[in-house]
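*Asks:* no FASTA, just this:
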């Protein structure tokens, strides 16, 4: 798909829903942002901030005036999901920012979030914009079980803390769809494959597997991945999600075995970077960087298990 262009989601029976490839990390099919053209218009996820103008341009294309946007919702505060929240809020003066309560203060004062992100992503920080603080009076804190009323749609909030303690997923019952954040892994549409995501410092395998069970219980027709894009699963949602659980278990096991073999964590990290499997349209730099980050996350989990 073309970067920055609003694409209608045609998976399943979705209506009023669009997605935009923001060109995150200057890579195609890496980061998606969703726009719901509902009675109370909403943006779900905001990308790294550097390309937030593409979201505004897509809203213009869809026909949503900036003053009419009411909801900016993020599944969690990692800056590849929430980095553009403050910038969008500044551009859309009537929108409130809906964020899991445990992470809300980090959008008001993102300084510690920036520091942690720089440690996690290394030299890929060059692709991020410094996040704009979100005014505290425009934050709406979310808890498990909350519902964001969009009129003809709603976002039902389900806690999904395995990837990060501040993560939720949003169920859109009218579309029989779920905005998965990182709870269902990374979907590579050109390959038809699901890949792991296990960044430092809060990755927790057992809780990630619980999150998969949460998604199975919702049993959506469509999975809306931030990384990347809509995926119709129909009656096979449980099987598709169980595939991700298997990928996670195998990934953690491989790293644990390699650590036992090499007995040096930096060597383990470089091993998985050197042997990273190509991912569709992603370049070599992106693939190696993801492998390093995900390996560090698992090593931290093994230390604290």
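*Replies:* Yes, it's here. Computed from a predicted model, the values in this text were never measured in an experiment.
*Asks:* CA atoms for contacts and neighbours, from now on please.
*Replies:* Will do.
*Asks:* Name the SS class of residue 148, please.
*Replies:* strand (DSSP: H, G, I helix; E, B strand; the rest coil).
*Asks:* how many neighbours does it have?
*Replies:* Residue 148: 19 surrounding residues under other C-alpha atoms under 10 Å.
*Asks:* so what's it up against?
*Replies:* 154, 155, 156, 157 (C-alpha atoms under 8 Å, 6 or more residues apart in numbering).
*Asks:* Point out the ones among the residues you listed that are inside strands.
*Replies:* Among the contacts of residue 148, the members found in strands (DSSP state E) are 154, 155, 156, 157.
*Asks:* Can you say which of the residues you listed are buried?
*Replies:* Among these, the ones that count as buried by 16 or more other C-alpha atoms under 10 Å are 154, 155, 156, 157.
*Asks:* Redo the residues you listed as CSV? Include distance to residue 128.
*Replies:* Shown next, in CSV, are those (distance: C-alpha to C-alpha, whole Å):
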residue, distance to residue 128
154, 30
155, 28
156, 29
157, 27
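*Asks:* ok, and here's another one to check against it:
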């Protein structure tokens, strides 16, 4: 088995591990977390490919499939929720905790698959069709809910800027927040934060509100799905404000380039050529990510207009 399980010792975190799911055939891009709590939980599930890595991590931690009690996702984009149905099938006693706004789309994922194909374009080659999740297994999450894990809990905070169905999970015992995509994409080797603005629900103003939400929670550790734990401590406000600036400047850049080129396809190609993230992931992934993020901003600008 490829060694993918890593213990999180950042800040005061305990009972927490992450698995590099190798999504898009890229290491260092997507993780799933395992909380080895009294009621064990998996947070985030990847795109479905390589979901066996998460099951192997449970085995390594001595968590029997029947003992997993919670599978929780921050939102229903398939790079976060695509593996949930596979885990539900393998772990028959686990509740699948999904933001209520998107839960029906994981119970019957046909429309979600069609929307994902439109959003990710050529990246669909890396996905698998998600397994439908039986409705009786789904727990619908609302802002303010708490997922009780015994010696840990996950407090649910709405964060709908990246997608209308997104939440973040606060783990007070670990003084940490599972950020989903609300805090951007963290490149630990570079110590760099970059934007994420996919179609079709990206909303800049609401993203900035979500940043404010995380400031109010005030964790010491940010647990990024893309990619891994980051200690921020007293620098939390600066770290989150940096993302607000990155995101705002990104939208301004796309808007200015659209005005200059007067052709959206030309904007997509320009930004894909200009990306500097090829050495962080791969040239193919970096270009596809850039185009997806541009499409999200262009849609946002059209809606704003």
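*Replies:* Nice, I can see it. Nothing here was measured: the structure is a model prediction, and the numbers come from that model.
*Asks:* Can you give me the TM-score here?
*Replies:* TM-score for the superposed chains, counting by TM-score structural alignment, normalised by the length of the first structure: 0.98, backed by 304 aligned residues with a C-alpha RMSD of 1.0 Å.
*Asks:* quick one on the thing from earlier: what is the nearest of the buried ones among the ones in strands among the contacts of residue 148 of the first structure to residue 189 of the first structure?
*Replies:* Nearest to residue 189 of the first structure among those, counting by C-alpha to C-alpha, is residue 155 at 24.6 Å.
*Asks:* what about residue 294 of the first structure, distance to residue 177 of the first structure?
*Replies:* Applying C-alpha to C-alpha, to the nearest Å, the value for residue 294 of the first structure to residue 177 of the first structure is 27 Å.
*Asks:* Now do the strands in the stretch 101-250 of the first structure.
*Replies:* Assigned by DSSP state E, counting those that start in this stretch, the strands in the stretch 101-250 of the first structure fall at 139-142, 147-149, 154-159, 168-172, 177-181, 186-188, 193-195, 222-225, 229-232.
*Asks:* Go through those strands and pick out the most buried.
*Replies:* The highest mean neighbour count among the strands of the stretch 101-250 of the first structure, using mean count of other C-alpha atoms under 10 Å, belongs to strand 222-225: a mean of 27.
*Asks:* That one vs the second structure, average distance?
*Replies:* Per the superposition on the second structure, strand 222-225 of the first structure and its aligned residues are separated by 0.2 Å on average (mean C-alpha distance after the TM-score superposition for the first structure).
*Asks:* What's the separation between residue 247 of the second structure and residue 256 of the second structure?
*Replies:* If you measure residue 247 of the second structure against residue 256 of the second structure using C-alpha to C-alpha, the figure is 14 Å.
*Asks:* Settle it for me: which of these two has more neighbours?
*Replies:* When residue 247 of the second structure and residue 256 are compared for neighbours, residue 247 comes out ahead with 22 against 13, by other C-alpha under 10 Å.
*Asks:* Who's the closest spatial neighbour of that one, skipping the chain neighbours?
*Replies:* Nearest non-adjacent residue to residue 247 of the second structure, counting by C-alpha to C-alpha, 6 or more residues apart in numbering: residue 195, 5.5 Å away.
*Asks:* and the one you found, how many neighbours does it have?
*Replies:* Using other C-alpha under 10 Å, residue 195 of the second structure is surrounded by 23 other residues.
*Asks:* Kindly report the same for residue 189 of the first structure.
*Replies:* Using other C-alpha under 10 Å: residue 189 of the first structure sits among 17 other residues.
*Asks:* again with the one 3 residues further on
*Replies:* Residue 192 of the first structure is surrounded by 9 other residues when neighbours are defined as other C-alpha under 10 Å.
*Asks:* Looking at the second structure, which helix is longest?
*Replies:* For the second structure, the longest helix by residue count, based on DSSP state H, is helix 236-261.
*Asks:* packing partners for that helix?
*Replies:* Secondary-structure packing of helix 236-261 of the second structure (3 or more C-alpha pairs under 8 Å, 6 or more residues apart in numbering; DSSP states H and E): strand 192-194, helix 204-217, helix 264-274, helix 283-304.
*Asks:* Average separation of the first one from the aligned part of the first structure, please.
*Replies:* What it means is strand 192-194 of the second structure. By mean C-alpha distance after the TM-score superposition for the first structure, the fitted strand 192-194 of the second structure averages 0.1 Å away from its aligned residues in the first structure.
*Asks:* in the first structure, what residues pair with that strand?
*Replies:* Mapped onto the first structure using TM-score structural alignment, strand 192-194 of the second structure spans residues 193-195.
*Asks:* contact partners of the matching stretch?
*Replies:* Defining contact as C-alpha under 8 Å, 6+ apart, one finds that stretch 193-195 of the first structure is touched by 185, 186, 187, 188, 243, 244, 247.
*Asks:* What is the distance between that stretch and the centre of its chain?
*Replies:* 14 Å (C-alpha atoms, centre = their mean, to the nearest Å).
*Asks:* Then stretch 148-163 of the first structure?
*Replies:* The chain centre lies 14 Å from the centre of stretch 148-163 of the first structure; the measure is C-alpha atoms, centre = their mean.
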